[in-house]
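A.B. asks: any chance you can model this:
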Amino acid sequence: MIDEARRRAYLGAMQVVSWLPRVALPFAAPSRPELLELPPPVETPAPARRVEPVAPVPAATPAERPSARAKVQVAVPRPAPTARVEPPPAVAAPAPSETVSPKAAPLPPPRFALQLLRAGRCALLVELPTGEPFQSRDPAYLLLRDLLRAAGLPDSPRLIGEPVRWPLLRRGNLDQGPQAALQYVQSFVAARLEEEGECACLWLVGLPALRFAGETDADAYLRELHVDGLPVAWALPGLETLMDEPARKAELWRAMRRIRVRWITE
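C.D. replies: Got it, this is the predicted structure:
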């Protein structure tokens, strides 16, 4: 028989953490039943490890028995601590009010040429079909003279200032969009007519004149318009439109008979 300290050293060298003697040891403490109970089965048992058989230990004699009673200790293995994984911080969704709306692209500048004329008590803002001032033999100018004679006005209108060509600048950061063109044309016509004196009616001839002086569109043809800062205006189709669509001349003549009382004097 070997003493208790050497026996435990042998068992530790063989990595035996718990053991029970095959025979009752003299003067040993009674065994506890709970130590003999098997642990409950686990769902995924670990693979069994082969344990080498241990040679039986002879019973200790009273002479070799230690003075203190040997106690059987069972070391319960503890699972290794697992690292706690923190969840990533949640990213708050932006509120509807914080949504950044894409910036609207600026509108391209419109392109047109207008000429302001004076014929008797009327002023005429006329679209230049070619972008250049009227020549005496231009078909559009000859048609304009016919309209003036039919309206009872002088058929040789007088130029007021230079033609208004838009865009004003070919380069630069100056805003030359539709709103800027409208403000410029209206201020130009108002300033020139203030210098000219009384004006009974302002003819707006052509779509650019309607859009950038009368703030309206083609659906206002042959109607009277009231624009702040300008005399009462009359909307007419463009000269090229009248030449391409002769049927419009009859409609224009019927509208002229109603409105010509504004500038005809006895």
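A.B. asks: going by C-alpha atoms from here, please, whenever you check contacts or count neighbours.
C.D. replies: Noted.
A.B. asks: quick one: the strands in the stretch 101-250 of the chain?
C.D. replies: If DSSP state E, counting those that start in this stretch is used as the criterion, the strands of the stretch 101-250 of the chain fall at 112-119, 122-127, 158-159, 164-166, 201-205, 224-225, 233-236.
A.B. asks: so for the fourth one, what gets flagged as buried?
C.D. replies: Spelled out, that is strand 164-166. 164-166 (16 or more other C-alpha atoms under 10 Å).
A.B. asks: same for it, what does it pack against?
C.D. replies: With contacts taken as 3 or more C-alpha pairs under 8 Å, 6 or more residues apart in numbering; DSSP states H and E, strand 164-166 sits against strand 112-119.
A.B. asks: relative to strand 122-127, how tilted is the strand it packs on?
C.D. replies: Per axes from the mean of the first three to the mean of the last three C-alpha atoms, to 10 degrees, the angle that strand 112-119 makes with strand 122-127 is 160 degrees.
A.B. asks: which SSE is immediately downstream of whatever helix or strand Ala5 lives in?
C.D. replies: Counting by DSSP states H and E, the element that carries Ala5 is helix 4-13. Later in the chain than helix 4-13, the nearest helix or strand by DSSP H and E is helix 33-36.
A.B. asks: what residues does the closest residue in space to Ala181 that isn't next to it in sequence make contact with?
C.D. replies: Nearest-residue entry for Ala181: Phe212, 6.4 Å, with adjacent residues in sequence omitted and distances by C-alpha to C-alpha, 6 or more residues apart in numbering. Contacts here follow C-alpha atoms under 8 Å, 6 or more residues apart in numbering; on that basis Phe212 touches 178, 181-183, 185-186.
A.B. asks: here is a second sequence; please produce its structure as well for comparison:
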Amino acid sequence: MNQLDLKGRVAAITGGARGIGLAIAERMVASGGRVALWDVDLVEAERQAARLGGFASRVDVTDFAAIEAALAATEAALGPLDILVANAGITGPNAPVESYPVDAWRQVIEIDLTGVFLCCRAVVPGMRARNYGRIVNIASVAGKEGNPNAAAYSAAKAGVIGLTKSLGKELATTGVRVNCVTPAAAKTDIFQQMTEAQIAYMLSKIPANRFVEVEEIAALACWLATEDCSFSTGAVFDVSGGRATY
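C.D. replies: From the prediction side, this is the model:
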């Protein structure tokens, strides 16, 4: 594994206790960064943070007060926040729009889209004041193309792409860069929320004929968190094994 230049940088990663978030945290620590794992599962977040020499906070990304409290605690423990990776999300049920549970729709949008907005809303003032920051939002190829029987997830991730573009433009003349990553599916705990038919559908759409590895997503996300990512902002970076058509 090649090292990226994250020495001395402080990052908060939502959904950081497992899966993609944890892989990003591991890559950042290996590259000299310090990490705060923000997750609803505080027990696992604390276990992984102890292993990585980092910090853990219980964070429900739909709760702005909880995010602000976690940010304050993180900065007290590690120093000013340089990097936000907004990764936390759920898939919701697999069902056609005509029978999609209304409460489930609202929950997916609230966690996967509004949660990203709230985290960005919390960290941007400090980053702007220090004239430095890197925000990496984890979207999905579903946000580009739409997956059948996953309208809420697809719509939320499309919203993350739009939010990233808007915020990137707002901050383009500052030292803060805002980008998002659109992975194909990876074999993580999120697969437990999907039907086997949905998993098979997603695999069938990937020309590389395999799911993405979380380490591959981490490699791209961590580069976007470095100083080297100096001119790319409001951009969408594909890591979908050739699936994305634009």
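A.B. asks: overlay them and tell me the TM-score.
C.D. replies: Superposed pair, TM-score by TM-score structural alignment, normalised by the length of the second structure: 0.32. Supporting alignment: 116 aligned residues with a C-alpha RMSD of 4.8 Å.
A.B. asks: re earlier: name the nearest of the contacts of Phe212 of the first structure relative to Leu142 of the first structure.
C.D. replies: When the contacts of Phe212 of the first structure are compared for distance to Leu142 of the first structure, the smallest value, 25.2 Å, is given by Val185; criterion: C-alpha to C-alpha.
A.B. asks: how far away is that closest one from Trp203 of the first structure?
C.D. replies: Between Val185 of the first structure and Trp203 of the first structure the distance, using C-alpha to C-alpha, to the nearest Å, works out to 14 Å.
A.B. asks: Trp166 of the first structure now?
C.D. replies: Taking C-alpha to C-alpha as the measure, Trp166 of the first structure falls 20 Å from Trp203 of the first structure.
A.B. asks: looking at the strands of the stretch 101-250 of the first structure, spot the one closest to Ala140 of the first structure.
C.D. replies: Comparison of the strands of the stretch 101-250 of the first structure against Ala140 of the first structure by C-alpha to C-alpha identifies strand 122-127 as nearest, at 10.1 Å.
A.B. asks: distance to Leu207 of the first structure added to the buried residues of strand 164-166 of the first structure, as CSV?
C.D. replies: Compiled in CSV, the buried residues of strand 164-166 of the first structure are given as follows (distance: C-alpha to C-alpha, whole Å):
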residue, distance to Leu207 of the first structure
Val164, 15
Arg165, 15
Trp166, 14
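A.B. asks: and which of the residues you listed is nearest Trp234 of the first structure?
C.D. replies: Set against Trp234 of the first structure, the nearest of the buried residues of strand 164-166 of the first structure by C-alpha to C-alpha is Val164 (19.6 Å).
A.B. asks: residues contacting the closest one?
C.D. replies: With contact set as C-alpha under 8 Å, 6+ apart, Val164 of the first structure has these partners: 113-115, 185.
A.B. asks: what's the first helix or strand after the top strand by length along the second structure?
C.D. replies: When every strand of the second structure is counted residue by residue (DSSP state E), the longest turns out to be strand 176-183. Note on strand 176-183 of the second structure: by DSSP H and E, the next helix or strand toward the C-terminus is helix 196-204.
A.B. asks: if you count contacts, what does the helix or strand just after that following helix end up packed against?
C.D. replies: Sequence order places helix 214-224 as the next helix or strand after helix 196-204 of the second structure, per DSSP H and E. Based on contacts counted as 3+ C-alpha pairs under 8 Å, 6+ apart, the elements that helix 214-224 of the second structure packs against are helix 19-30, strand 133-138, strand 176-183.
A.B. asks: now the angle between strand 133-138 and helix 214-224 of the second structure, please.
C.D. replies: For helix 214-224 of the second structure against strand 133-138, the angle between stretch directions is 150 degrees (the same axes, to 10 degrees).
A.B. asks: also compute the angle for helix 214-224 of the second structure relative to strand 176-183, please.
C.D. replies: Here helix 214-224 of the second structure runs at 160 degrees with respect to strand 176-183, directions being taken by the same axes, to 10 degrees.
A.B. asks: so for helix 214-224 of the second structure, what gets flagged as buried?
C.D. replies: Going through helix 214-224 of the second structure with 16+ other C-alpha under 10 Å, the ones that come out buried are 214-215, 217-224.
A.B. asks: turn those residues into JSON lines, including distance to Ala151 of the second structure.
C.D. replies: Conversion of these to JSON lines gives the following (distance: C-alpha to C-alpha, whole Å):
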{"residue": "Val214", "distance to Ala151 of the second structure": "24"}
{"residue": "Glu215", "distance to Ala151 of the second structure": "27"}
{"residue": "Ile217", "distance to Ala151 of the second structure": "23"}
{"residue": "Ala218", "distance to Ala151 of the second structure": "26"}
{"residue": "Ala219", "distance to Ala151 of the second structure": "28"}
{"residue": "Leu220", "distance to Ala151 of the second structure": "26"}
{"residue": "Ala221", "distance to Ala151 of the second structure": "25"}
{"residue": "Cys222", "distance to Ala151 of the second structure": "29"}
{"residue": "Trp223", "distance to Ala151 of the second structure": "30"}
{"residue": "Leu224", "distance to Ala151 of the second structure": "28"}
